[in-house]
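Participant: need a 3D model of the following:
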Amino acid sequence: MTIGSHLEEFHDLPAFTFPGTGDAPADVSALPSPESVAWRIAVDSYDAKEEWEEAFARFLDTVDTRQVRALIVGAWSEVYDSAPDAVIKALVAARDRLPALRGLFFADIVMEECEISWIVQGDVGPLLEAFPDLEEFGVRGGNQLVFPAVRHERLRTLTVETGGMPVEAVRGIAGSDLPALVELDLWLGTSEYGGDADVSDLEPFFAGTRLPSLTCLRLRNSEIQDAVCAALASAPVVARLQILDVSMGVLTDDGATALLTGQPLTHLKELDLSHNYLSEALRTRLLETLEPAGVEVDAGADDADSDEEDDGTVWRFVAVGE
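Facilitator: So this is what the prediction gives:
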């Protein structure tokens, strides 16, 4: 599976592409009120007629950005070949013109523009430093992604979507102090696309000491999903979660059994294991054990892709790789 459509909503606001960027017409005569939408700024990823920074400058000159609450960064030119250093620099330079900004999604880029694992990323640390009042931050693409350890007092939701997350980025997030963070969503990906983190690198998330407000943990889209679930079976953070999501990865009966036979899960509101390689027997066992306790369980169906070689070798895949 790949990402085929842009965000339709972000930070509880409908997404709106600023005219003249992306595929939006250039007419700016009837714009929505600045605070009513999540503004998407994008240029063509191939042979762009305008650089992203130029489109952003037009946005700053056209919209009363003092009221803008959410911003979506779409494609920049040559996104498959160029790091977004100039894009990040332009955003940081505009910090004083965006005092109400509370939501920022970086790289809302779909497969027709650039596959997720081809997006050349950069250091997103300066964005969190420049906007200390952010409540929601998301970034897509793991290729050359840098996410240093930070302290951010107000961030409530952090999403990092990759087909392969570099171990140093995982460690940076794990080493961050995020006292207000309620939801953490990491797509760990595969080693084929640079996802070289081991389950031991996730230990700070399992302990949860740097995330005292966390109630929703999503560790998904991983080829090490069984090991993640085995660690979660005794992880201290689970006891205070409301939502646990281990979907989109290579989850087999081994990982699900470890999770089910570990610490109690009946306090959860939701458990998501969709896109998995579970037997029907274990899928039924999960539902019969947890649903009577009031847990909303998505045990998925037999919808995960796999290939079998002539020699009997079975290859299993995460939901979003390339």
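Participant: CA only for contacts and neighbour counts going forward, please
Facilitator: OK.
Participant: list the buried residues for stretch 152-172?
Facilitator: Neighbour-count burial for stretch 152-172, counted by 16 or more other C-alpha atoms under 10 Å, picks out 152, 154-172.
Participant: start and end of that stretch, how far apart?
Facilitator: Using C-alpha to C-alpha, to the nearest Å, one end of stretch 152-172 lies 13 Å from the other.
Participant: swap in stretch 115-134?
Facilitator: For stretch 115-134, the first and last residues are 27 Å from each other (C-alpha to C-alpha).
Participant: quick one: contacts of stretch 171-188?
Facilitator: With contact meaning C-alpha atoms under 8 Å, 6 or more residues apart in numbering, stretch 171-188 is reached by 147-165, 195, 197, 201-202, 204-205, 210-222.
Participant: I'd say Val150 and Leu127 touch.
Facilitator: No. Counting by C-alpha atoms under 8 Å, Leu127 is not a contact partner of Val150; they are 10.8 Å apart.
Participant: another sequence for comparison is provided below:
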Amino acid sequence: MEKKFYMDWDNEILQEEFINNILADEDLAKIRSLVIGRWGECWDEESCQLIIDMFVEHAERFAHLESLFVGDMESEECEISWIKQGDYSRLYAALPNLKKLTIKGAQGLELGEIAHDKLEHLEIISGGTPCGVFASLQNAHLPALKTLIVYIGIENYGFDASIDIVMKLASKSLFPSLMHLGLMNSEEQNEITRRVLESDILPQLEVLALSCGTLTNEGAEYLLKHADRLSHLKLLDLHHHYMTEDMQKKLQKTLTCTLELSEALTSEVYDDEVYMHAMFTE
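Facilitator: Sure, this is the predicted structure:
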């Protein structure tokens, strides 16, 4: 059973009452997938720390959870870069049966020391993922992890790592069970593409997502050059890109894996400057 808890615009309550409503929900023991939406003025002074602490302080009530999504909001509710997140350091031990964790927003986000034997899916959706999050991921102990998706974002909205740091995630020794890797939503999508093609994790992947960023014909040329390294993939997801129609046809003709090429965009030029944008920023 999945259930979403969120604060209605027409019924603003204190976050403490919001938490009490979750704890008092008659279906709580049946919920396997729990989604947290807007928890108040999450763009202002209210982070989700009290909600994270709820899972820790009432761990016995949530030990059965298999999926958790914190921050499921549309932009009309709160822009992604405004969402005030929290410290998840104590969450992993509190939810021993968790298989999927999705976190949206990265302002104030701390993953801490990540260790979980059953977590299979970890997804960070952000307009700008900070260096500290990458550091936690690089030191994670997640032997069962099959899917890792990181929306990298841009400097103006919180991304302060280097591509060298980002690419440390593409390591088979770090994630021996990984089958789906998404390094997405970046202004450096071409360089990320080049580096992934040289990584030692690529042969074990079934799905590779390099989407939602500013991938151009330059990045596509790397894909064509290393087409043999991609033949084992079930899906190469490149949606939201800046490749020309001719280049898309070349990819479709050359690569044997399934391709996702939707949302083709065209760069804009102002005062001789070329502008492209990642999908999620502000």
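Participant: give me the TM-score for these two chains.
Facilitator: For these two chains in superposition, a TM-score of 0.93 is obtained (TM-score structural alignment, normalised by the length of the second structure); 280 aligned residues with a C-alpha RMSD of 1.7 Å.
Participant: which parts of the first structure are strands?
Facilitator: Remark: strands assigned in the first structure by DSSP state E are 9-10, 13-17, 38-41, 70-73, 103-106, 136-140, 157-161, 183-189, 216-222, 243-245, 270-272, 296-298, 306-308, 314-316.
Participant: so where in the second structure does the last one end up aligned?
Facilitator: Spelled out, that is strand 314-316 of the first structure. Under TM-score structural alignment, strand 314-316 of the first structure corresponds to residues 274-276 of the second structure.
Participant: can I get the strands of the first structure in TSV including distance to Ser176 of the first structure?
Facilitator: As requested, the strands of the first structure are arranged in TSV below (distance: least, C-alpha to C-alpha, whole Å):
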stretch	distance to Ser176 of the first structure
strand 9-10	23
strand 13-17	27
strand 38-41	26
strand 70-73	23
strand 103-106	18
strand 136-140	14
strand 157-161	12
strand 183-189	12
strand 216-222	15
strand 243-245	20
strand 270-272	25
strand 296-298	30
strand 306-308	36
strand 314-316	32
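Participant: pick the most deeply packed of these.
Facilitator: strand 38-41 (a mean of 27; mean count of other C-alpha atoms under 10 Å).
Participant: pull the residues that contact that one.
Facilitator: With contact meaning C-alpha under 8 Å, 6+ apart, strand 38-41 of the first structure is reached by 9-11, 13-18, 21-22, 52, 55-56, 68-75.
Participant: do stretch 200-218 of the second structure as well
Facilitator: 170-172, 178-190, 192-193, 196, 229, 232-244, 247, 276-280.
Participant: what's the answer for stretch 27-40 of the second structure, then?
Facilitator: The contact list for stretch 27-40 of the second structure, computed with C-alpha under 8 Å, 6+ apart, reads 1-8, 12-15, 18, 22, 46, 48, 61-62, 64-73, 77-78.
Participant: put the buried members of the residues you listed into a PyMOL selection.
Facilitator: Buried subset of the contacts of stretch 27-40 of the second structure, written as a PyMOL selection, criterion 16+ other C-alpha under 10 Å:
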select buried, resi 5+6+7+15+18+22+46+48+61+62+64+65+66+67+68+69+70+71+72+73+77+78
